[in-house]
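**Q** Below is the sequence, then the predicted model.
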Amino acid sequence: MAGFPVVSRRSGRPEPPVTESQLLAELRWLRRELEHVRADNELLREAAGPLIHLAPARERFAFIHAHRSQFSLRRLCRVLITDRSNYRAWVRAQAIREERARQEAELLERIREVHTAHPAYGAERVTRELKREGVEVGRRRIARLMRHNGLSGITRRKRRNLTKPDQAAATITDLIQRQFTAPMPSLKLTGDITCFPTGEGWLYL
């Protein structure tokens, strides 16, 4: 049987003719390879299915967004078992998040300028200073940005010391032992006074 003439793509010269039997053999080989590829894909899908379901939606959306130039959106969503409408909603929300991040970066720069000029300023005074400059922002947002970026004011208030027991004082025995019932009146006397004034000053129980 006559062969089919084939022209080489590199040299442009005709290659030896390919017979029909050779084409059939190559077709059978390609079919076998296709079956192997299909089996491998099915195995990978079965193995990756649980992992895909366990992955947070935002991670799947981010993967699709990063590879959308290489593969079609339909294929990516089908392989990752993701609804296209949910992905598009994530993209719209991502644009809002990026805009908010840009605004907060600009706001943080303004906060740094105020804090550099006035190192003692905390969130409340920084907020007042920014509002005087025409920046409308809430104190909680300023406090969050300052806290996350290690910025803090200087407090001038003296810290109150709590009552500390005298380590050298004699230990008073607990005679009640949390047994608050008594067989007769005036046998056990208790009170809730923690301190009282004396000529020597306040005494604490």
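**A** Arrived safely, thanks for sending. Residues are numbered from 1 along each chain as shown.
**Q** Could you use CA atoms for every contact and neighbour count after this?
**A** Will do.
**Q** count of neighbours near Ile142?
**A** 20 (other CA atoms under 10 Å).
**Q** Could you tell me how many residues sit around the nearest residue to it once chain neighbours are set aside?
**A** Excluding its sequence neighbours, the residue lying closest to Ile142 (CA to CA, 6 or more residues apart in numbering) is Ala123, at 5.8 Å. Residues within reach of Ala123, counting by other CA under 10 Å, total 23.
**Q** how much space is there between Ala123 and Glu106?
**A** 17 Å (CA to CA, to the nearest Å).
**Q** Name the helix or strand for the most centrally placed residue in the chain, please.
**A** Nearest to the mean C-alpha position of the chain, by CA atoms, centre = their mean, lies Arg58 at 10.6 Å. Secondary-structure assignment from DSSP states H and E places Arg58 in helix 57-67.
**Q** structure B:
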Amino acid sequence: MIRFQFVYDHRTEYSVKRMCKVLKLNRSSFYKWVNTREKRRLKMCSDALIGAKIKAAFDDEHGLYGSKRIAASLNSDTDFGPINHKKVARIMKSMGLQRLYQAAPMHHYQAQARPPRHAGFARP
């Protein structure tokens, strides 16, 4: 976030407590952001590597595969650990990859209800 970065850049000039108060940030949120910087950087690198594999699989299938099929094809390879289809969908969205054809929607029809039977009526 931009505000966290501002506090981080100016923490030697002003107190963190005061800057967080002025910018309406929680100090604990700022320190959590600072402590997870390395983890976010590693996630971006990992996503870039997986993104290259996703792009290759997407191009191999001429844009016909969606996130679930690409995840299944990547999981069949043993280069990476298991990859969730939701992660593949998130990376595909960030890369601007969309399958060419949308699947037709499934129509679910309700069975028509029979009129209730009454004791006085016999069935024909």
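**A** Everything's here; your move. Everything numeric in this text was worked out from a predicted model, so none of it was measured.
**Q** Which helix runs longest in structure 2?
**A** Secondary structure of structure 2 per DSSP state H: the longest helix is helix 37-60.
**Q** compared with structure 1, how much does the helix or strand that that helix is followed by deviate?
**A** Sequence-wise, the next helix or strand downstream of helix 37-60 of structure 2 (DSSP H and E) is helix 67-76. Compared with structure 1 after fitting, helix 67-76 of structure 2 deviates on average by 1.1 Å (mean CA distance after the TM-score superposition for structure 1).
**Q** Identify the residue range in structure 1 corresponding to helix 67-76 of structure 2.
**A** Under TM-score structural alignment, helix 67-76 of structure 2 corresponds to residues 123-132 of structure 1.
**Q** quick one: contacts of that stretch?
**A** Stretch 123-132 of structure 1 is touched from outside by 110-111, 114-115, 136-140, 142-143, 146, 152-153, with contacts defined as CA atoms under 8 Å, 6 or more residues apart in numbering.
**Q** hang on, the earlier thing: elements contacting the longest helix of structure 2?
**A** helix 67-76, helix 85-95 (3 or more CA pairs under 8 Å, 6 or more residues apart in numbering; DSSP states H and E).
**Q** want to try a markdown table for the ones you listed, with distance to Met106 of structure 2 as columns?
**A** Shown next, in a markdown table, are the helices and strands packed on helix 37-60 of structure 2 (distance: least, CA to CA, whole Å):
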| stretch | distance to Met106 of structure 2 |
| --- | --- |
| helix 67-76 | 17 |
| helix 85-95 | 21 |
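**Q** For Asn35 of structure 2, which of the ones you listed is the nearest?
**A** helix 85-95 (23.3 Å; CA to CA).
**Q** Structure 1: matching residues for that closest one?
**A** Under TM-score structural alignment, the match for helix 85-95 of structure 2 is residues 139-149.
**Q** what's in contact with the matching stretch?
**A** 108, 111, 123-124, 126-127, 152.
**Q** how about CSV for these, with distance to His53 of structure 1 added?
**A** Listed next are those as CSV, based on distance: CA to CA, whole Å:
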residue, distance to His53 of structure 1
Leu108, 38
Ile111, 42
Ala123, 43
Glu124, 45
Val126, 45
Thr127, 44
Ser152, 43
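**Q** Counting neighbours, which of these comes out on top?
**A** Val126 (25 neighbours).
**Q** thinking again about what came up before, what separation do you get for the residue nearest to the centre of structure 1 and Arg88 of structure 1?
**A** Relative to Arg88 of structure 1, and taking CA to CA, Arg58 of structure 1 is found at 12 Å.
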